[in-house]
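Visitor: 3D model of this:
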Amino acid sequence: MSDLVIYQDNGPLATPIARRFAAARGTKKAGRMSWLVPPLLRALEYGAYVALALLFEPDALPACFALMCALAFHHYDVVYRLRHQRSSPPQWVRFAGGGWELRLPIACVLAAVGWLELGMIVAAIALGTFFVAESVNSWRRFTQPASLYEDEEDEEE
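Guide: From the prediction side, this is the model:
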């Protein structure tokens, strides 16, 4: 799985749906502009949360930013985990986090029934706690590999 696919934060539904659309269109998986997909998904997801909060419950903006903080922590953790640990988060983390394709419709339903603020508070606490705990666990298990370079000048004769 490529780093771009991991960083997109697709949940259990987006990956199979994207594969079907790509197969139906006969398109390549990655192109010259594929690096733009993850930041555009972030901008659309975060922008949708702010728009929902502003349109339906303006008092929910602090909860909205708390939710975006939890999600941004997870996205930065994914990037730095790929960079330093050379590994991606486990598949169950992607499924437990829901992915943008599940979080956004749930937020829309919550806005429609008038529970957006409460839903965002619960999601921010639950996802924040989950992502931080899993990240801390991952980084505690990680050990820096020994350096392959040995300085000959440091050796005493």
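Visitor: contacts, neighbours, all on C-alpha from now
Guide: Fine.
Visitor: list the buried residues in the longest helix that the chain contains.
Guide: Using DSSP state H, we find that the single longest helix of the chain is helix 116-141. For helix 116-141, a neighbour-count test (16 or more other C-alpha atoms under 10 Å) marks 116-117, 119-121, 123-125, 127-128, 130-131, 134-135 as buried.
Visitor: to compare against the first, here's the next sequence to fold:
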Amino acid sequence: MIAVHMTPVPRSVVVAYRDDGPLSKAMGLLVAGQIPPLPPALAGAFVTGILLVLGVAGAQDLAVLAPAVTLLLAGAGSSHRHDGRLDWLVPPVLRITEYGFVASAGFARHVWPPLVLVLLGAMAFHHYDTVYRVRQHVYPPPWLASAGLGWDGRMLVLAFGGLLGLMPVAFVLLAAYLWGLFCWESLTCWLAAPRVTVEPVEVGVPE
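Guide: I've put the predicted structure just below:
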């Protein structure tokens, strides 16, 4: 297998799977990697889950921001090396919580269900593409997570959309932006990756 070093190799595969946005990364820098990533991720996901069950995603006031702000607790662990025995659980925890918030926010505000699925599909495509690329040593560029807003940025965009009463518009704009960004970046990256060619070998047949 050939490693493609068009971009720097991530310091940790698990960190590459987190998909942190600028806000989450900034929180991690504040603690300089001193906080283990799993406890704050579990705490943030637990409280966020309770808020979603209580219907906060459909609130008409500042309470709609609570799930996204609460999950930012997980940002404190973003700069850690994620070399603990159970640190591999952090990305799945973030994915489940983010997807749950998107679905809850969409259905609570009566967003057209296919539109909710389109946005979830854009995020799932990006996350699957990242996993597959890391396994093939075709590493995503460092700017991609920030350009894609990260899990924290995407949740905040939808939360502010709900606060302003523009949730369907937020879904449309975010889905269009993410599909365009992720498809373009993935396509250009894979086209630039070197391919391994296998030369045919002639096998002599004994006479």
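Visitor: helices or strands next to the longest helix of structure 1 in the packing?
Guide: The contact analysis (3 or more C-alpha pairs under 8 Å, 6 or more residues apart in numbering; DSSP states H and E) places helix 116-141 of structure 1 against helix 37-56, helix 61-80, helix 100-113.
Visitor: list the residues that contact L166 of structure 2.
Guide: Contacts for L166 of structure 2 (C-alpha atoms under 8 Å, 6 or more residues apart in numbering) come out as none.
Visitor: what about whatever residue of structure 2 lines up with N10 of structure 1, neighbour count?
Guide: Structural correspondence for N10 of structure 1 with respect to structure 2 (TM-score structural alignment): D20. Residues near D20 of structure 2, counting by other C-alpha atoms under 10 Å, number 27.
Visitor: list the contacts for the closest residue in space to D20 of structure 2 that isn't next to it in sequence?
Guide: Computed as C-alpha to C-alpha, 6 or more residues apart in numbering, the closest residue to D20 of structure 2 that is not its neighbour in sequence is G150, at 4.6 Å. When contacts are counted by C-alpha under 8 Å, 6+ apart, G150 of structure 2 touches 19-22.
Visitor: ok so, going back, distance to F142 of structure 1 added to the buried residues of helix 116-141 of structure 1, as CSV?
Guide: Formatted as CSV, these follow (distance: C-alpha to C-alpha, whole Å):
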residue, distance to F142 of structure 1
L116, 38
E117, 37
G119, 34
M120, 32
I121, 31
A123, 28
A124, 26
I125, 26
L127, 22
G128, 21
F130, 18
F131, 16
E134, 12
S135, 11
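Visitor: pull the most distant pair out of those.
Guide: Greatest spacing in the buried residues of helix 116-141 of structure 1, by C-alpha to C-alpha: L116 and S135 (27.1 Å).
Visitor: roughly how far does L38 of structure 2 sit from G161 of structure 2?
Guide: Taking C-alpha to C-alpha, to the nearest Å as the measure, L38 of structure 2 falls 29 Å from G161 of structure 2.
Visitor: against structure 2, where does the longest helix of structure 1 fall?
Guide: Matched against structure 2 by TM-score structural alignment, helix 116-141 of structure 1 falls on residues 167-192.
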